[in-house]
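Participant: Sequence below, structure please.
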Amino acid sequence: MEQSLVTLDRQDALVILRLNRPQAYNSLSLQLLEALQAALIELADDESISVLVIAGTGRGFCSGHDLKEMRNAEDASLHQRIFSTCSAVMQQIIAMPMPVIAQVHGIATAAGCQLVASCDLAVAADTSRFATPGVNIGLFCSTPMVALSRAVQPKHAMEMLLLGDMISAQRAAEIGLINWCVPAADLESYTLEVANKIAAHSRATVRLGKQGFYQQLNQNVEDAYDNCSQRMVNNMQLEDCVEGIDAFVNKRHPEWQHR
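Facilitator: A predicted model of the protein is given here:
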């Protein structure tokens, strides 16, 4: 893992990954994308992690791709590597077995907004702002559009993509881009509160549920019900489910084994 570009903070079953290019608003250079990809691949295999938080250092969460790097490319091969790596990172976030929470401060624009939309949950400071402003510089935010159009209603996505304007955290919460808009001073504590609430559940159950959520989204209703019915059967066989039901019936707190 490239520590200079992505830092890791472990707090029991919670891991916080921080983008670490503060001098460039954590813009997603190819090196940063590759460091983030490597970190995600490594963490995906750690069964002791309950929740992953992605945050940014410095004055903002992420300003998107590094336009200076892309402008200085000698040919399209670098552009291809940047966009394919970025797409792989966003898909890796969805495929992570544990829930991933974006902790957003400052700006989250273009691919930074895409990163927020790709996470399972998002907490943002009330002073943060969001945009997919590529249209303003002649570069439509086509890859951010994939995540954005799956996180918000089509007309809200098109509004952001076609106007290219900044929207407030309050507006981002209204359209469903983020879950919570909180005072800036409370951003980290609120994010940790959400993360620890999730971490208090059975990891085995949460992981089974996250995987099922994204699988059924791409299925028709009949196939989704077949999928999730079998998933409920499989869930019932978990030791934690047996323990959880027994604890509920006997009015006690469950003791999770995470299996």
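Participant: From here on, just use CA atoms for contacts and neighbour counts.
Facilitator: Noted.
Participant: ok, residues contacting stretch 97-107?
Facilitator: 44, 49-56, 59-63, 93, 115-116, 119-125, 127-130, 184, 187-188, 191, 195, 203, 206-207, 210-211 (Cα atoms under 8 Å, 6 or more residues apart in numbering).
Participant: For ChimeraX, write the selection for the buried entries among those residues.
Facilitator: In ChimeraX, this line selects whichever of the contacts of stretch 97-107 come out buried by 16 or more other Cα atoms under 10 Å:
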select :44,49,50,51,52,53,54,55,56,60,61,62,63,93,115,116,119,120,121,122,123,124,125,127,128,129,130,184,187,188,191,195,203,206,207,210,211
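Participant: Out of the contacts of stretch 97-107, name the ones that lie in helices.
Facilitator: Mapping the contacts of stretch 97-107 onto helices (DSSP state H) picks out 44, 93, 115-116, 187-188, 191, 195, 203, 206-207, 210-211.
Participant: For K210, give me its contacts.
Facilitator: Applying Cα under 8 Å, 6+ apart, the residues contacting K210 are 97-99.
Participant: out of those, which are buried?
Facilitator: Among those, those that count as buried by neighbour count (16+ other Cα under 10 Å) are 97-99.
Participant: which one among those residues gets closest to Q216?
Facilitator: Q216 has its nearest neighbour among those in P97, at 15.6 Å by Cα to Cα.
Participant: does that closest one count as helix, strand or coil?
Facilitator: Three-state secondary structure (criterion: DSSP: H, G, I helix; E, B strand; the rest coil) places P97 in coil.
Participant: all strands for the protein, in order.
Facilitator: Along the chain, the stretches classed as strands by DSSP state E are 6-11, 14-19, 51-56, 100-104, 107-109, 121-125, 129-131, 167-168, 180-182.
Participant: so can I have JSON lines of these showing distance to G244?
Facilitator: Conversion of the strands of the chain to JSON lines gives the following (distance: least, Cα to Cα, whole Å):
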{"stretch": "strand 6-11", "distance to G244": "25"}
{"stretch": "strand 14-19", "distance to G244": "22"}
{"stretch": "strand 51-56", "distance to G244": "20"}
{"stretch": "strand 100-104", "distance to G244": "24"}
{"stretch": "strand 107-109", "distance to G244": "39"}
{"stretch": "strand 121-125", "distance to G244": "25"}
{"stretch": "strand 129-131", "distance to G244": "40"}
{"stretch": "strand 167-168", "distance to G244": "41"}
{"stretch": "strand 180-182", "distance to G244": "29"}
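Participant: Next, the second sequence, to be compared with the first:
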Amino acid sequence: MLKNVLHGRGISGLCTVYNNYNVNVRFASSLTKLVVENGIANLTFTSQKTRNCLSLEMMERIIDDLNTAAKDENVRSVVVRGEGKVFSSGHNLKEMTADTGYDFHMKIFNTCTEMMLLVENLPVPVISVVNGVAAAAGCQFIASSDIVVATPQSKFSTPGASVGLFCHTPGIPLARRVPRAVSGYMLLTGESITGEDAFRAGLVSRLVEEDLLDAEVSRICASITSKPKKVITLGKQFYKKQMELPLKSAYEAGGLVMAENLWYKDTQEGIQSFKEKRHPVWSHTDETIPR
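Facilitator: As a prediction, this is how the structure comes out:
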């Protein structure tokens, strides 16, 4: 069943739904666009003039859109793109001059942290798609995503030191995602790495040519949708948690969560369908069977 959830963000926005299968969203000036269709929440950064920079207002809009997607029970994955050839160029440096003040600067960074943690903790997978440039906090967003699909020609960088502002916070998820040799190179030199470099380092999950990008994203979303929703949610939650635990503690916690997972109604349906050599019929809930 097709469902549309539309958000026009900016000075003046107009959303027009022509029918159940066509969505046309028009804006006089916009920052983000959210369209939910067939269980996929497509979030697009639409500020091409600013190279999709993460201004305070842009980040607030993204937080709103991600929360909207999270509250929709029909959403199975969130796909994030940047309109044009720049996913995001990072923070808006015009907001970071001395005359805007320390308190405003802290509001920017606190809002950025809220946004990045929301990406990490969203109950469904977040898939970021890069066909161009992801820099500074834009690269931070990429490193915070669950899955990244990119073209070989894409560029990833943390160039803050070039303007005297080291990419301290972008380096946090980056250092947790790629080897130290790669994150150190990116942070200390500020130089870009290609999509191929990023793929080899583990920053990018899937590397495809531009003409195959949409098909690959659709394939990934379909694969996620074929699984029981609440099992994927549970899996993402523990996957993130265990990375911060010592090895022995991670195994102890993992055994407990797997034992709980076994009592999900959908889990028992999956096991039974495997035994009976048929396709499972999911409820997509976290309902458990009686013990």
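Participant: Could I get the TM-score for this pair?
Facilitator: TM-score of the superposed chains, computed with TM-score structural alignment, normalised by the length of structure 1, equals 0.96; 259 aligned residues with a Cα RMSD of 1.3 Å.
Participant: ok so, going back, got TSV for the ones in helices among the contacts of stretch 97-107 of structure 1, with distance to K68 of structure 1 too?
Facilitator: Supplementary listing: these in TSV, determined by distance: Cα to Cα, whole Å:
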residue	distance to K68 of structure 1
A44	32
I93	26
L115	20
V116	22
L187	31
E188	31
T191	32
A195	35
R203	42
V206	40
R207	39
K210	37
Q211	37
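Participant: right, and the pair among the residues you listed with maximum separation?
Facilitator: For these, with distances taken as Cα to Cα, the pair at the greatest spread is L187 and Q211 (27.4 Å).
Participant: Aligned to A201 of structure 2, what sits in structure 1?
Facilitator: Structural alignment (TM-score structural alignment) places A201 of structure 2 against I175 in structure 1.
Participant: re earlier: which stretch among the strands of structure 1 approaches M70 of structure 1 most closely?
Facilitator: The closest of the strands of structure 1 to M70 of structure 1 is strand 107-109. By Cα to Cα, the value is 16.3 Å.
Participant: just to revisit the earlier point, can you tell which of the strands of structure 1 is closest to A247 of structure 1?
Facilitator: Minimum separation from A247 of structure 1 across the strands of structure 1 (Cα to Cα) falls at strand 51-56, 23.7 Å.
Participant: Run the contacts of K210 of structure 1 past structure 2 and keep the common ones.
Facilitator: When the contacts of K210 of structure 1 are mapped onto structure 2 and checked using both residues aligned by TM-score structural alignment, their matches' Cα atoms under 8 Å, the preserved contacts are 97-99.
Participant: D165 of structure 1 maps to what in structure 2?
Facilitator: Taking TM-score structural alignment as the alignment basis, one finds that D165 of structure 1 is matched in structure 2 by E191.
Participant: returning to what we had before: just curious, which of the buried ones among the contacts of K210 of structure 1 is nearest to E255 of structure 1?
Facilitator: Nearest to E255 of structure 1, judged by Cα to Cα, of those is M98 at 19.5 Å.
Participant: chain center to stretch 113-121 of structure 2, what's the gap?
Facilitator: In terms of Cα atoms, centre = their mean, to the nearest Å, the gap separating the centre of stretch 113-121 of structure 2 from the centre of its chain is 9 Å.
Participant: which part of structure 1 lines up with that stretch?
Facilitator: The counterpart of stretch 113-121 of structure 2 in structure 1, using TM-score structural alignment, spans residues 87-95.
Participant: Leaving out the residues flanking it, which one is nearest to G190 of structure 2?
Facilitator: If you skip the residues right next to it in sequence, G190 of structure 2 has P159 as its closest partner in space, 3.7 Å away by Cα to Cα, 6 or more residues apart in numbering.
Participant: Please apply the same query to C15 of structure 2.
Facilitator: Taking Cα to Cα, 6+ apart, and ignoring the residues beside it in sequence, C15 of structure 2 has V25 as its nearest neighbour in space, at 4.7 Å.
Participant: One more: L28 of structure 1?
Facilitator: Counting by Cα to Cα, 6+ apart, H65 is the residue found nearest to L28 of structure 1 once chain neighbours are left out, at 4.5 Å.
Participant: and the one you found, what pairs with it in structure 2?
Facilitator: Mapped onto structure 2 by TM-score structural alignment, H65 of structure 1 lines up with H91.
Participant: How about the contacts made by that match?
Facilitator: 53-55, 136-138.
Participant: now do N74 of structure 2
Facilitator: Applying Cα under 8 Å, 6+ apart, one finds that N74 of structure 2 lies in contact with G39.
Participant: That one -> structure 1?
Facilitator: Residue-level alignment of N74 of structure 2 against structure 1, with TM-score structural alignment as criterion, gives S48.
Participant: Next: D214 of structure 2.
Facilitator: Looks like D214 of structure 2 aligns to E188 there (TM-score structural alignment).
Participant: measure its match to Y225 of structure 1 for me?
Facilitator: Distance check for E188 of structure 1 against Y225 of structure 1: by Cα to Cα, to the nearest Å, it reads 37 Å.
Participant: that older thread, there's contact between the match of A201 of structure 2 and V152 in this structure, I believe.
Facilitator: Yes: judged on Cα atoms under 8 Å, I175 of structure 1 makes contact with V152 at a distance of 6.1 Å.
Participant: circling back to that earlier point, let's have the contacts of K210 of structure 1 in a markdown table, adding distance to T85 of structure 1.
Facilitator: As requested, those are arranged in a markdown table below (distance: Cα to Cα, whole Å):
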| residue | distance to T85 of structure 1 |
| --- | --- |
| P97 | 20 |
| M98 | 21 |
| P99 | 21 |
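Participant: between those, which is closest to S229 of structure 1?
Facilitator: In terms of Cα to Cα, no member of the contacts of K210 of structure 1 lies closer to S229 of structure 1 than P97, at 19.9 Å.
Participant: on that earlier part again, any idea what sits nearest the match of D214 of structure 2, other than its immediate chain neighbours?
Facilitator: Q103 (7.4 Å).
Participant: Can you tell me the number of residues neighbouring that neighbour?
Facilitator: Using other Cα atoms under 10 Å as the criterion, Q103 of structure 1 is surrounded by 26 other residues.
Participant: again with L30 of structure 1
Facilitator: Around L30 of structure 1 there are 20 other residues, counting by other Cα under 10 Å.
Participant: got a list of what it touches?
Facilitator: Contacts for L30 of structure 1 were tallied using Cα under 8 Å, 6+ apart; they are 81-82, 85.
Participant: Could you rerun that using 10 Å?
Facilitator: If you count contacts by Cα atoms under 10 Å, 6 or more residues apart in numbering, L30 of structure 1 has them with 36, 65-66, 69-70, 78-79, 81-83, 85-86.
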